[in-house]
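S.K.: Following is a predicted model, sequence given first.
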Amino acid sequence: MTVHVSVEEAAAHLPDLVQQVLGGEEVVISVDGDDQAQVTLVSSLIDKQAPLKPRRPGIDEGQFVVPDNFNDPLPDEILRAFEGQ
């Protein structure tokens, strides 16, 4: 069964919703009437039997080159777009 709640209801009753998810329910959270998020068990997202692959530093070496002007100031039109935020 799917339980639909507003974001306000979810904030007020999060511990209860987590218990419902642990019991097998699906919880969908809506914002202004539109479904926006789903609460799910972490164990359903991660296969606990599969070990995490070790990270390999440098695997993407050469895939991106930092341009020489990377640290230059941004153009005025971009700075104006962020004024007042």
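M.R.: All right, it came through fine.

S.K.: okay, CA-based contacts and neighbour counts for the rest of this
M.R.: Will do.

S.K.: got the contact list for the longest helix along the chain?
M.R.: Ranked by residue count under DSSP state H, the longest helix found in the chain is helix 14-22. Applying CA atoms under 8 Å, 6 or more residues apart in numbering, the contact partners of helix 14-22 are 10, 26-27, 39-41.

S.K.: most surrounded residue in the residues you listed?
M.R.: Among these, Val27 has the most neighbours (other CA atoms under 10 Å), with 20 neighbours.

S.K.: That one contacts Gln36, correct?
M.R.: No - with contacts counted by CA atoms under 8 Å, Val27 stays clear of Gln36, the gap being 11.0 Å.

S.K.: SS state for Lys48?
M.R.: Three-state call for Lys48 (DSSP: H, G, I helix; E, B strand; the rest coil): coil.

S.K.: Can you tell me the number of residues neighbouring it?
M.R.: Using other CA under 10 Å, Lys48 is surrounded by 10 other residues.

S.K.: Use this one as the comparison:
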Amino acid sequence: MTWISVDEIKRDLLGYLQRVEAGETLIIIRGGKPIAEIKPTLKTPNISRPFGLCTGEFIVPDDFDEPLPENIISEFQGK
């Protein structure tokens, strides 16, 4: 972990972000006290979900795209 001041990170933000991308964790300090931590995000594997994953688990009703009845719209509007 590297401790850097707010002024230092302002001067070279891109450089410090490149260090974070490389795996380094930075602690930002102001007045000698830590105020923030910048660390690399966890890399998630790029796994695509299979097409038709839930096939047969539910049926979309024929009236799915029809307007809602007035009583339901009124309830959403708090009437």
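M.R.: Received the coordinates, thanks. Just so it is clear, the model here is predicted, and its values are computed rather than measured.

S.K.: thinking again about what came up before, buried residues in the longest helix of the first structure?
M.R.: Buried residues in helix 14-22 of the first structure, counted by 16 or more other CA atoms under 10 Å: 17-18, 20-21.

S.K.: Stretch 38-51 of the first structure too?
M.R.: Applying 16+ other CA under 10 Å to stretch 38-51 of the first structure flags Thr40 as buried.

S.K.: contacts for it?
M.R.: Contacts with stretch 38-51 of the first structure, where a contact means CA under 8 Å, 6+ apart, come from 18, 21-22, 26-29.

S.K.: which residues of the second structure fall in helices?
M.R.: With helices called from DSSP H, the second structure shows them at 6-11, 13-21, 70-76.

S.K.: could you say what helices and strands the shortest one packs with?
M.R.: It refers to helix 6-11 of the second structure. strand 26-30 (3 or more CA pairs under 8 Å, 6 or more residues apart in numbering; DSSP states H and E).

S.K.: Could you name the helices and strands sitting against the strand it packs on?
M.R.: strand 2-5, helix 6-11, strand 33-38.

S.K.: Glu24 of the second structure - how many residues pack around it?
M.R.: If you count neighbours by other CA under 10 Å, Glu24 of the second structure ends up with 15.

S.K.: Need the counterpart of it in the first structure.
M.R.: With TM-score structural alignment as the criterion, the equivalent of Glu24 of the second structure in the first structure is Glu25.

S.K.: quick one: Asp35 of the first structure from Gln20 of the first structure, how far?
M.R.: Separation of Asp35 of the first structure from Gln20 of the first structure (CA to CA, to the nearest Å): 18 Å.

S.K.: quick revisit: reformat the helices and strands packed on strand 26-30 of the second structure as TSV; add distance to Asn46 of the second structure.
M.R.: TSV is the format used below for these (distance: least, CA to CA, whole Å):
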stretch	distance to Asn46 of the second structure
strand 2-5	30
helix 6-11	31
strand 33-38	24
